[in-house]
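>>> Got a predicted model here, sequence first, then my questions.
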Amino acid sequence: MSDFELLRPLWLLLLPFLAVLMLVIGRRPARLGGWDMALDPHLKAALQALGRVDAGRRGFAALAPLLAAGLIFAALSGPAVERRDAAAYRNLDGVVFVLDASESLDDGGKRLALQTAGRVGVAALQSRPAALVVYAGDAYVATDMTADTRQLGQTLSLVDGETVPDKGSRPERGLSLAATILAESGTLAGDVILLTDGAGIGPDAMQAAAEITGQGARLSVVVPGDIAAAETLASTGGGEVFRTPETQALASFLQEDARDRLERQDYPLLFRMDLGRYLLLLALIPVLLMFRRAAL
């Protein structure tokens, strides 16, 4: 089975010791704990006839405790298969798009290029939820965290230079608002995608990027061209820089990397079904046999 794996394989290191112990016990003759050497032979025979003395466990009954232990160790190793509904668990890895709505983007078609890149990114999210923040001199939530990414993409397309009444370019306001959205939505590992022409990126934006990484998320930047400040900001945020023509690279980044990142952050059970519980049920069979009592 190609999707089978062990979540905690080190537990299997105990199985060879159990195998050696089984071999030793299997070859050892059954004795009455040394009592057969102390009892008078006639008394021993009489007690056995009355059914008061167990002559000692042999075969499977003697090995039942070790068999149960072996099944328990196998269960603890975490045999698992991939969940068919794994995609539904991606809502733990949301995305916040932070779109620059300042008037400076109206020059040279920058706004259209950034919006096109943003729509491609939104279309690549599949089941990952997303939110949209717009900013200029201040920042506002245009769309809160939602799984309706089609509506979010339409909203992103409608943003223009008049959407935000506050003039200026304060990307740190948008980034701080994105960090708040991620925290309030309970996101375990998210992405913040800043779509900007690079204006206003300074120390405050770097501090906001550090806040985002402190929450276990990443900050990536989409810009129209080569902007040194954007490189520094993405480096601080643990993400990447994408130029507006690099829409396919942005889509791949959002679509393929999210699941691997959750698995690296010790959330493999979000994508795997641990079958160890069923092995524990099997271990009960030899355990119950240990409690058998001979009929009087």
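Yep, that arrived.

>>> Please make it C-alpha for all contacts and neighbour counts, starting now.
Noted.

>>> Go ahead and list the helix or strand containing the residue lying farthest from the centre of the chain.
Distance to the chain centre peaks in the chain at H42, reaching 67.9 Å (criterion: Cα atoms, centre = their mean). Per DSSP states H and E: H42 is located in helix 41-49.

>>> swap in L280?
helix 276-289.

>>> list the buried ones in that helix?
Residues of helix 276-289 classed as buried under the neighbour-count rule (16 or more other Cα atoms under 10 Å) are G276, L279, L280, A283, P286, V287.

>>> show me what contacts the fifth one?
Spelled out, it's P286. Counting by Cα atoms under 8 Å, 6 or more residues apart in numbering, P286 touches A64, P65, L67, A68.

>>> change it to 10 Å
Contact analysis of P286 by Cα atoms under 10 Å, 6 or more residues apart in numbering lists F60, A61, L63, A64, P65, L66, L67, A68, A69, L71.

>>> What of the fourth one?
Residues in contact with A283, defined by Cα under 10 Å, 6+ apart, are A64, P65, L67, A68, A69, G70, L71, I72, F73, A74, A75, R277.

>>> Please report how far it lies from R277.
10 Å (Cα to Cα, to the nearest Å).

>>> Show me the common contact partners of those two, please.
I72, A75.

>>> before we go on, here's another structure to hold up against the first:
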Amino acid sequence: MADFHFIRPLWLLLLIAALLMPLVLKQFRSSDSGWTRIIPARLLTPLIQSSSTDGVGTRSPALPMMLAIALLSIALAGPSWRESPTPLQQQDDSLVVVLDLSLSMLATDVEPDRLTVAKRKIRDILEAREGSLTALVVYSADAHVVTPLTDDRQTIEGMLGVLDPVIMPAAGNRADLGIERGLNLLEQGAPGKGRLLLISDDVADRYQNSIRSTLTDSPYSLSTLVVGTPKGGPIPLERQGFIRDQGEIVITRADPDAMASVARSSGGQSHPLTITSEDIRALELRSEDAEEWQDSKLDVTVKRWQDDGYWLLWLAIPFALLGWRRGAVIVLAFIILPMTPRSAMAQSWDGLWQREDQRAPEMIRQNPEQAAQTLSDPDLRGSALYRSGDYESAIESFSKGDAPSAEYNRANALAKAGKLEEAVEAYDQFLEKHPDHEDARFNRDLVKDLLEQQQQQQNQSDQQNDQSGDSSNQQQQNGQQGSENQNSDQNPSSNPQNQSESQGEQQQQNGENSQQSQQEQNGQQDQQQEQSEGQSQSDTEADNDQTEAQAPAELDTSPLTQGQEQWLRRVPDDPGGLLRRKFLQQYQQRNTQTDEGDTPW
């Protein structure tokens, strides 16, 4: 027992309450209940028995309550005397932050500028995601990975300080390339639930379709954080004033609607960037928002003190029942409730105060499979089935719904199930009733494009099959002609004597050529050998001279002088130089084509 100690010793302060329990009970019994001022004594006496009228056999609850509180205090303090290996775990959640590094992020419509505010928010996200995997991607005219998925927040925080549009190899605003690069990181083996978070001021219309196409068949959602204001602001450059376009100062404006539209198309959410943690909670970016934990891939275990105090809780229960006989039912309720499955307890409790449509969003988010079994409304049940990936059942459920959005959701489920022609018909029917529904129109056009691509691929494959069939027939015909030629007496190669003579002449010619080439190679090798010998001899002489000149010198181990230290301090410290060179090399290797329609800011 030399290692015996308490993990949470402050809970031992409850022992003071246990010692004061007899005094509290005595004071409670001797005190006036207050009813004597309202009810006459002759009527109150039969209802309330004072300590003077208690029977001799009345049992005081002080002792059992003291023992119950004492045992509870020791149990909560966490008595421990042994260690056990515990595997390290990380939360089953991966997040790739895609940060806009275009010139528009230097706008000053928010103080001090959009980029500074965005980098502060990334630090807050990293702090809220302690223990979870996070990656960082930046983009302008091209996208680059700053850090892959890692649970080391200090690695990402160390890179944030040097992120600036000037380190990017070219100016632009290619949000589609940033999303594509972040999606590649998740597809390379992100554990558990993966998400993308875009932090920007706007997504150009020309790139929204590309982003939606990239995320169409992906299980990962995209959420957006909007930095900046719709009023916008100018873009200052150091020692160059503001960016101008044809003499006019450029005012770049944030577009929350465009950011929200891109997020909704992939099942994500959008929120304006705030100075509080409201946006982090709304987008569920915290570690505590992750529902599951998984063992670390490093397979590392640590020794932790085992908390054995829970055994004392079973001893405290009987004393609590003896001390509070009339409250035994409540005590049993506290015993039974923790044994009830959390999901069932939450549903039964919420069902007392909320309607099904109020409980459905949270149920679908937590466990869509179980929500599909619990919900009775066809529209809500269809949403749960859609979120769980059971698109066939979702189509059937949405078909029974009567909500205005049921037909639109049914069309989405048809598209996800691969029934593109039926999805286009469902979108058309929905647009006839709701012609102003932009999302439905966009999805309809996207599905039609996919359908046309499939038809083109099918036609190409049919043409290739036809061509392959024609080529096989041609080869068969050629084979027949070749066999006929071999059987013909007019073919010179069919004569063995002629064939041997031609082979002999060919071998003789090859031998002469090989002999001549061999002589030329030997001459070149002799010439190279002479040159190398002369060069090595001169190099040896130079090395000897250099060795003789350096022989008297000794290694200087004296400390740097003050002048040398001042000279070293003049060397510019450029921590972003490594990233700048890395991004430039990647940009040149990829040979990314500049989009003429893209703006440099």
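Okay, I see it. Computed from a prediction, not measured in an experiment: that's the story for all the values here.

>>> Drop the TM-score for these two in here.
For this chain pair, the superposition-based TM-score is 0.55 by TM-score structural alignment, normalised by the length of the first structure; 181 aligned residues with a Cα RMSD of 2.8 Å.

>>> In ChimeraX, select just the buried ones from the contacts of A283 of the first structure.
Buried subset of the contacts of A283 of the first structure, written as a ChimeraX selection, criterion 16+ other Cα under 10 Å:
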select :64,65,67,68,69,70,71,72,73,74,75
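
>>> Residue range in the second structure corresponding to the helix or strand where A19 of the first structure lies, please.
According to DSSP H and E, A19 of the first structure maps onto helix 15-27. Taken onto the second structure by TM-score structural alignment, helix 15-27 of the first structure occupies no residues there; it is unmatched.

>>> Packing partners of that helix?
Helix 15-27 of the first structure sits against helix 60-76, with contacts defined as 3 or more Cα pairs under 10 Å, 6 or more residues apart in numbering; DSSP states H and E.

>>> so after the helix it packs on, what's the next helix or strand?
Proceeding N to C from helix 60-76 of the first structure, the next assigned helix or strand is strand 79-82, under DSSP H and E.

>>> which bit of the second structure covers that following strand?
With TM-score structural alignment applied, strand 79-82 of the first structure matches no range in the second structure.

>>> Past that strand, which element shows up next along the chain?
Next in sequence after strand 79-82 of the first structure, counting helices and strands by DSSP H and E, comes strand 95-100.

>>> before we move on, back to that, what stretch of the second structure does the helix holding H42 of the first structure fall on?
Going by TM-score structural alignment: helix 41-49 of the first structure matches no residues.

>>> helices or strands up against that helix?
In terms of contacts (3+ Cα pairs under 10 Å, 6+ apart), helix 41-49 of the first structure is packed against helix 35-38.

>>> Just to confirm, what residue in the first structure is aligned with G182 of the second structure?
In the first structure, G182 of the second structure lands on A178 (TM-score structural alignment).

>>> any idea what sits nearest its match, other than its immediate chain neighbours?
Nearest residue to A178 of the first structure, sequence neighbours excluded (Cα to Cα, 6 or more residues apart in numbering): V96, at 6.1 Å.

>>> L67 of the first structure now?
Distances taken as Cα to Cα, 6+ apart put P286 closest to L67 of the first structure, at 6.8 Å, once the chain neighbours are dropped.

>>> how about the one you found, what's its match in the second structure?
Using TM-score structural alignment, P286 of the first structure pairs with nothing in the second structure.

>>> now do A113 of the first structure
Mapped onto the second structure by TM-score structural alignment, A113 of the first structure lines up with V117.

>>> Distance-wise, check its match relative to A107 of the second structure.
Counting by Cα to Cα, the gap from V117 of the second structure to A107 of the second structure is 11 Å.

>>> Comparing these two, which shows the higher neighbour count?
Using other Cα atoms under 10 Å, the more surrounded residue of V117 of the second structure and A107 is A107, with 26 against 18.

>>> Does that one touch G233 like I think?
Yes: taking Cα atoms under 10 Å as the definition, A107 of the second structure is a contact partner of G233 at 5.5 Å.

>>> ok, and the closest non-adjacent residue to L125 of the first structure?
That would be Q255: by Cα to Cα, 6+ apart, it lies 5.7 Å from L125 of the first structure.
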